[in-house]
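Student: Generate coordinates for the sequence data below:
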Amino acid sequence: MVYTISGVRFPHLASIKNSSLPSFNDDRRTNAVSFSLRKDTRSSSGKIFARKPSYDSESSSIATTASENLGSHQSDSSSAEPQETVSEVTQVHDDVDAHKAETEGQEQTSALSTSGGQSYKENIASMSESVEQKVVQRKIPPPGDGKKIYDIDPMLKSYDGHLDYRYGQYIKLRDEIDKNEGGLEAFSRGYEIFGFTRSDTGITYREWAPGAKAASLIGDFNNWNSKADVMTRNEYGVWEIFMPNDADGSPAIPHGSRVKIRMDTPSGIKDSIPAWIKYSVQAPGEIPYDGVYYDPAEEDKYVFKHPRPRKPTSLRIYESHVGMSSTEPMINTYANFRDDVLPRIKKLGYNAVQIMAIQEHSYYASFGYHVTNFFAPSSRFGTPDDLKSLIDKAHELGLVVLMDIVHSHASKNTLDGLNMFDGTDGQYFHSGERGYHWMWDSRLFNYGSWEVLRYLLSNARWWLEEYKFDGFRFDGVTSMMYTHHGLQVEFTGNYNEYFGYSTDVDAVVYLMLVNDMIHGLYPEGIVVGEDVSGMPAFCVPVEDGGVGFDYRLHMAVADKWIELLKKRDEDWQVGDIVFTLTNRRWGEKCVVYAESHDQALVGDKTIAFWLMDKDMYDFMAVDKQATPRVDRGIALHKMIRLITMGLGGEGYLNFMGNEFGHPEWIDFPRTDQHLPDGRVIPGNNGSYDKCRRRFDLGDAEYLRYHGLQEFDRAMQHLEEKYGFMTSEHQYISRKDEGDRVIVFEKGSLVFVFNFHWTNSYSDYRIGCSVPGKYKIVLDSDDSLFSGFTRLDDSAEFFTSDGKYDDRPCSLMVYAPCRTAVVYAAVDGDEDSSLVPISLVPDDV
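Tutor: Predicted structure coming up:
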C-alpha cells in the first residue's frame, strides 16, 4: 500500500504510536516494501564547527553572566566579561589560523573545517557551492554607537547602565560572529551546512546533537535500518554522514523519502525528525510526524516569476490562516488560498497578507504556535512548492506577504519536535523550570547559546531567501524579553519595569541580531513585534541602540474595546477612546487592530458577537426587520473599525472574516478528552464545521454582513487613496463628552464620529485647517453599508473663516447618531464622493 500526502509518496509502515522505541540497532521494517541495502561505503567528509556543548544551559548564557550590571542602572558596560565559552572558541580559531599552513592538504581534526585546510569562513563559501546555491554575498552594516536612543527619549539616560550593557553585549556578539563565523551574513546561512545538503557527488547530512552517544540516519531509503548509515561525531557534538550517489548517478535518498535520525541518548534510544528538516508529514493512522527528504528534480521545482512589491508606506494587513480559509468544513490548501483568497484580499483593498501557522506544528488546534519543525512549511496545506506559488501570486497582485514566525517558544513534543532532541533537557532550551512556559505548556529557547542563535537566525533567513516572504510578525516577543514572560505582571509604563533583573538580555540581544540581519540583507523587509509591555526603543533601529523592529502591535486597543463593550453606551467616554488609540511612543510605528484572532476562538467573543450576540443568526437578512441590537451592532462595528484605523497607528490589521462580522466561532476539530481525575472534556467529534470562514456570508447581498464587508472595503480604499494612517498632519479638535462626538484631521481629511445612541446634530460646526470646499468620501450610514441613508453624499460643504476648536476655519455638517463620516477637501470640480468603492473592478 502506498499513501500520498501533499504530493509526497511513501510506503505505509506499521504504526509505532503504541509501541516502545526499538533498540539502537533494530531495523524498522515493513513487509509492504522490500529494499536491497547498499554496501556501507559512506564516510564522513570532515568535521564542522559547532559551539562546544554546555549541559548547564544556565551557565552558557552570553549575556546574563554579569547579572549585577542588569540590576544597576549606572553600571559600566566595560566591566562585563564575555562568556567563557566564547573566549574558548576564539582561542580555538586563533590556534587554527596560526597552524593552517602546516595542516593544509592533511585531514583536519579541527572542528572549524569541512575539508582539509580550509578556514571556517572559506568553508562557508565552499559549502554554498557544494549545494549549488549561488548566494550573492551581501554585507550587513556594522553596528553604530547605540547612543541615539538618549536623544530620542531623554528618560532613557537614567537607565544607561542597563542599556549600554545591553548594547555592549550586542557589539561583543557581533564581534565574535565576525571573528569566528565570517560575519552575521555567513552565520545566518546555517541551513547550507546543517541538515541535508546536496552536491554533485552525493548528500551530506549533519546534525548538532552533543548529548547523543551514537547516531544513524534511517528512513524509507534504507528500510529504517540503523546499521546501514551510521554517523560520526566531532568534538563539538556535530554528527555527520556523507552518502555518495548511486552507481547510476541518482541520489542515495530519493525525493520524498521519509527520514529520521536514531540516537542513543542519555534518555534512551529515540528517533527524531532532523532539526533542520525542510518538510515533514504525518502518515495516516500515526501520531508522530516523519521528516521528508524534499529535493524535487530541477524541472519540478517552483520558479518565482514576480518580483517582491515595494514596501508600503502604510500597512493594511489581512491576517490569514490557510487551513481554515475555506467556506467548506475542511483543511484548505495553499493552492486554494492562492486562487480563491488572495484575489479577495486584493479586492478588499489590503496591501499585505499575514499568514499564520506556516511552520510545521503537529497540533492543529495550536493555531500554529506550538512549532515542531521550524524550517518546514505545514504539510497539511500542501508542499513547499505550493507555498512558493502562493507567495508568488501574492506578489503578482502587489501584496506583500508577512509570516507569523514563532521564535518565542517551541512545542514540548519529543518525538517530532526539538524538545529533548539529543536526550538532554538543555540542548536548545533552558534546562529546568526556566525552560518551561507554564501557561503555554511549551519549551523556551536559550538565546545565550551559540548554536541556538545560529539555528534561529538561519531560520528567519531561510523563509526570506527560500520562500520570498517580505517580512515577519514575531510572536510572543513580550514573553521573550522578560524572565517573567509578562505573566501575572501589570506594565504601568514605569521604566524600572523594562530595565532590571527581570529583563532577559540574551533574548533582547537576539532580537537585535535578527532585526539587524533582516534589515541588512533586505532593506525593504518588514518586521512587526508582538509586545504588550511597551518596551522603550522597541521600534528604534539597532544602530541607534533600539531593538530594531519596524512596528509594534498596538495591543491595548483591542482590550479597550472589550472593556467598553461590556458597558452601557452611556458609560463610554470619548476622551478615553482617543487616549487609548493615541497613547503610543513618539516616533515608533504601530500596527493597530480592533480585535485579535484569539477573540474568534470558541469561548471568546469577536466585536460583532459582543454587539449582536445571537441576533446575528436570525436578523441579518436585508428584507427582514432588524432588531435594535442588530442596528446598534452594525453601526458600532463600522465606527469602531474606522476610528481604530484612523487614530491607532501607521498600520492596520484585520483577521480574516472579521471585516464582515463573521458569526461563527473558530472551533478546531477535537475529540473528548479524558482527564486523570475521571472528568471528561467534551469534544466536537473531530468536526471541521466551525473551523472555516464563511466568506459566502460577506458576499451575499441579501445579508447585512455584506454591508459590513463593503464598508471595510471602502475603508481600505480610502486609506489607499489618501494615505491617512501615515499622514504627518494629525489634529484632534474635539472630544465632546456631552455630545459624544470626536472630530479629528488626518491630512486633508476630517473625520466626524457621533457615538451618541439617540442624538443627531443638525448644523453641527466642526473645525478644520484647510479652507474651501469639502465633500463626503465615506459615510458609514450609506445603504450600501447597511445604514439608514440619512446623509446626502452628493452635498458640498464650504468653510467659514474664523477660529473654531482651535482650527483656522470651520464648516457645518449633519451628524446622525451612531455614524462616522469622512470629509475631504476638494479643489474645483474634483469628484471624490465614494470614489474608494470604484477604485478596483469587481473581478481582480
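Student: alpha carbons only for contacts and neighbour counts from here, please
Tutor: Fine.
Student: give me the element C590 is part of.
Tutor: Using DSSP states H and E, C590 sits in strand 589-592.
Student: helices and strands around the helix or strand just after that strand, which ones?
Tutor: Of the helices and strands lying after strand 589-592 in sequence (DSSP H and E), the nearest is helix 607-612. Identification of packing neighbours for helix 607-612 by 3 or more C-alpha pairs under 8 Å, 6 or more residues apart in numbering; DSSP states H and E yields helix 556-565, helix 628-647.
Student: Next, the structure of the following sequence, for comparison with the previous one:
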Amino acid sequence: MALVPAVATDEGYGVPDYRIRTEYEDGSIVVSDDSYRYLPTIGEMDMYLFGEGRHERLWDALGAHVLRYDDPMGSSEGVKDEQVVGTAFTVWAPNAHAVRVVGDFNGWNGRAHAMRELGSSGIWELFIPGISAGEIYKYEILNANNEWTMKADPMERSHEIPPRTGSIVVESNHEWNDADWLAERAAKDPHNGPVSIYEVNASSWRKDVNDYRELADKLVPYVQKEGFTHVEFMPLAEHPFSGSWGYQVTGYYAIDSRLGGPDDFKYLVEKLHEAGIGVIMDWVPAHFPKDAFALGRFDGTPLYEDPDPTRGEHPDWGTYVFNFGRREVRNFLVANACFWLDEFHIDALRVDAVSSMLYLDYSREAGQWHPNIYGGRENLEAIDFLKEANATAYKNNPGIMMIAEESTAYPGVTAPTDAGGLGFGLKWNMGWMHDTLQYLHEEPINRKWHHNEITFSMVYAYSEHYVLPISHDEVVYGKGSVFGKMPGNDWQKYAGVRALFAYQWAHPGKNLTFMGNEIAQYGEWDHDGSIDWDALEWPDHQGVQKLVADLNELYKTSPALWSQDFDPAGFQWLTSDDADHNTLSFVRIGKDGEQMVAVVNFSGEAWSDYQVPLTKGGKWTEVLTTDDEIYGGSGIHNGTVEAVEGEYHSRDWSAKITVPALGAVFLKPEL
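Tutor: So this is what the prediction gives:
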C-alpha cells in the first residue's frame, strides 16, 4: 500500500489530494479514496451552538449528508476533473470510546471507517467518498461499558421498513411549488380563522393506498370535497411497532418509511397545499421506546433519557422519558419541531401527551417521584422545553400553529410565554369531548338528568384557546364508533351523529373529527384495517357524509362561527336550562357583528311551536337543518320566520319554530 505524503504549500502544511493504491497477494490492485484526507464537515459554530442547546437547524449539522467536492486529481478510477460524491456522517456520542460507520459498502465491518472525535464536543464525524443516497448504514459504537453495539442514526432522514433497523442515506430532489401558500399563511393568524380538522391515520385510511403519492391522489380530493380546512396526520416519524400508531418514535427526523421516503411525503404535503388544505402532524417529544437499535442508552449511558430512574421511565408506556434538562437533548427536540415545519412545510404540530411532561408525579404513586427544587410536582425542565419549542417554532415559521394535547387544568397552556404561559396556540378540549360523549351515551329520556354535562363546557370555554376533538382515542379499543355510542334504533343513531356534528361545529372552538366519523361507520377504528368505505353504499351513511360537507361550507363562510372563538363576546346563551326538552339554543357572533343562532334538540321528540329567544327583530332564515331528507332526516323545515317583539328569557324578541327530534337548526338574520 502506498500513499502520497502531506505537502507544503504557501499557506503551510495542507491536506493533499491523494489515493490509496493497494496490491493484494493475488496480484489484484485497488485504488481507493481515503476518508481521512477530508476535513471535518461540521463547523466550530455548529458545535458551539449545539453544546449551548441553541442550534435551531441541527439537522443541517448532524446526521448523514450527501456532499460533492471538486476533485482535480480525479475519481478513484483515475478519471480527471470529476466531482467526488460521498456522504458526511456526524453523530453525538460523548461517552463512546470509539464510533465506526458500517453498512453494505464495507461489509458491515467498520474498521476501515472509524470516525474522528472532535475535541470535547462529544461529536464524531467522517466523510466517506463513494457513498450516495440509498445506502443503508448504522453506527458501530464502543460504548461506555466497552461493549460494541449497533445503533441507527438519531438524525436519520429515512429508515428501512420495519422490522429492519438500518438508517438510509437521503438526498432530497423535491422542488417546492407552494411559495404562494406559505406567503399567504404567513400573512394570517390561523388561530383566528376557520379550522376544521380531519384526523387521519395514513396507513389505515385506505388499505388500497401503497405510498404517500397514492394517498395524495385519493385523500386530497376527498378532503377537499368534504370541506375540511386541515388534515391532521397521526405521527409519521419513524416507529418500529405499527401497533403504537406512531406514538413510540425511534427516528425523530425520519418519515415513516412504510409509505415511502421524504420526497414522497413532501409531494403529499404540496398537493394538500395546492388544494387549499393545511397539514397538521402529531409530534411526540414526551417519550421514546427502549428498542436496542435506537436512542436508548445510545452510547452506553442515559444520553437522551433522564438518568434519574424516578423521571427517566414512563410506567404506563414502558418507554424512556427525555432528559429535558440537558442542553443537547433539548436542542435535539426543539430543532426537531423546526425540522418538520421547515423541511416538510407542515402548518401545525399537535404535541402529544403534554400532561405527562408537565408533572413529575404523572402516573406515579407516592414514593415513586420526588419534588422539584421548590417542593412542587411540576417538571420545571420540561416546562422550559415546551416554552422554548413553541417560541422557536412560531419565530421561525410565520403562520403555523402549535397545538397541545393536555388533559389537565394546567394554567396558561395557550398563554404567551412572556406572560408565563406555555406558548401553545391551541389546546385540545378533552373535558368537552368526555362530557359530550358521556351525555350522548345516555338514553334521550334520561338526558334531562345530565343536562349540566352538555352545558358545562361554556363555564371554562375561554380559559384556553380550544380545539374540540372527537379523536381516534374515542373510537378504538372497545369504545365503539361514534355511531355505536348513540342509543336507540338505527334512525336515532344516525340522527344523533348528525346532531353531534352540528353542535360541535356551532360550539366555540376549532373542530376536529377522526376519519370514519364523517360517514358514521358502524365499527370502531382498526389500525390494521381501513375505514368502512362500503358503508357509503347506504343512503344514511351518505347523508351524514353530505351533512359534514355542508356544515364545513356553512362554517367556513360564516365568520360568526369562528372569528371570535376565544372571546366571550362571540357567544351568548339563548336558553341553557331547558333540560325538560333536552334542548340548547345560543347565538354565535362574529367580530363584525355577524350572527348565527343554533338550536339543538337532543331529545327523541320533535318540538312544534318551540319558542326561541332572539337577539333582534326581523326575519330569520333557516340556513341548515340536520333533519333535511338529503341527510337522512324526516324533512322538517322552518324556512323563514318573523321575530315577534316581547320579553322572553330576558330577550326582547323571539320566534316559534319546529325543532326536529335529535336535530339541529341554524338560523341567520336577514340584513
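Student: Mean neighbour count, the helices and strands packed on helix 607-612 of structure 1: which tops it?
Tutor: helix 628-647 (a mean of 21; mean count of other C-alpha atoms under 10 Å).
Student: Where in structure 2 does the host helix or strand of D94 of structure 1 align, residue-wise?
Tutor: Element membership for D94 of structure 1 (DSSP H and E) is helix 84-103. Alignment note (TM-score structural alignment): helix 84-103 of structure 1 is unmatched in structure 2.
Student: For whichever helix or strand comes after that helix, could you pull out the residues that count as buried?
Tutor: Heading C-terminal from helix 84-103 of structure 1, the first helix or strand you meet, by DSSP H and E, is helix 120-130. Going by neighbour count (16 or more other C-alpha atoms under 10 Å), the buried part of helix 120-130 of structure 1 is Y120, K121, N123, I124, A125, M127, S128, E129, S130.
Student: Report the inter-axis angle for helix 120-130 of structure 1 versus helix 84-103.
Tutor: 80 degrees (axes from the mean of the first three to the mean of the last three C-alpha atoms, to 10 degrees).
Student: now helix 120-130 of structure 1: how far from the chain's centre is it?
Tutor: The chain centre lies 30 Å from the centre of helix 120-130 of structure 1; the measure is C-alpha atoms, centre = their mean, to the nearest Å.
Student: same thing with stretch 527-537 of structure 2?
Tutor: The answer for stretch 527-537 of structure 2 is 23 Å, by C-alpha atoms, centre = their mean.
Student: hmm, back to that, which elements pack onto the strand holding C590 of structure 1?
Tutor: Counting by 3+ C-alpha pairs under 8 Å, 6+ apart, strand 589-592 of structure 1 packs on strand 551-554, strand 651-655.
Student: Please name every helix or strand in contact with the shortest one.
Tutor: If you count contacts as 3+ C-alpha pairs under 8 Å, 6+ apart, strand 551-554 of structure 1 packs onto strand 526-529, strand 589-592.
Student: in structure 2, what residues pair with that strand?
Tutor: Against structure 2, strand 551-554 of structure 1 falls on residues 426-429 (TM-score structural alignment).
Student: helix, strand or coil for F666 of structure 2?
Tutor: Following DSSP: H, G, I helix; E, B strand; the rest coil, the label given to F666 of structure 2 is strand.
Student: would you turn the helices and strands packed on helix 607-612 of structure 1 into TSV with distance to A825 of structure 1?
Tutor: Compiled in TSV, those are given as follows (distance: least, C-alpha to C-alpha, whole Å):
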stretch	distance to A825 of structure 1
helix 556-565	29
helix 628-647	17
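Student: Fine, thanks again, bye for now.
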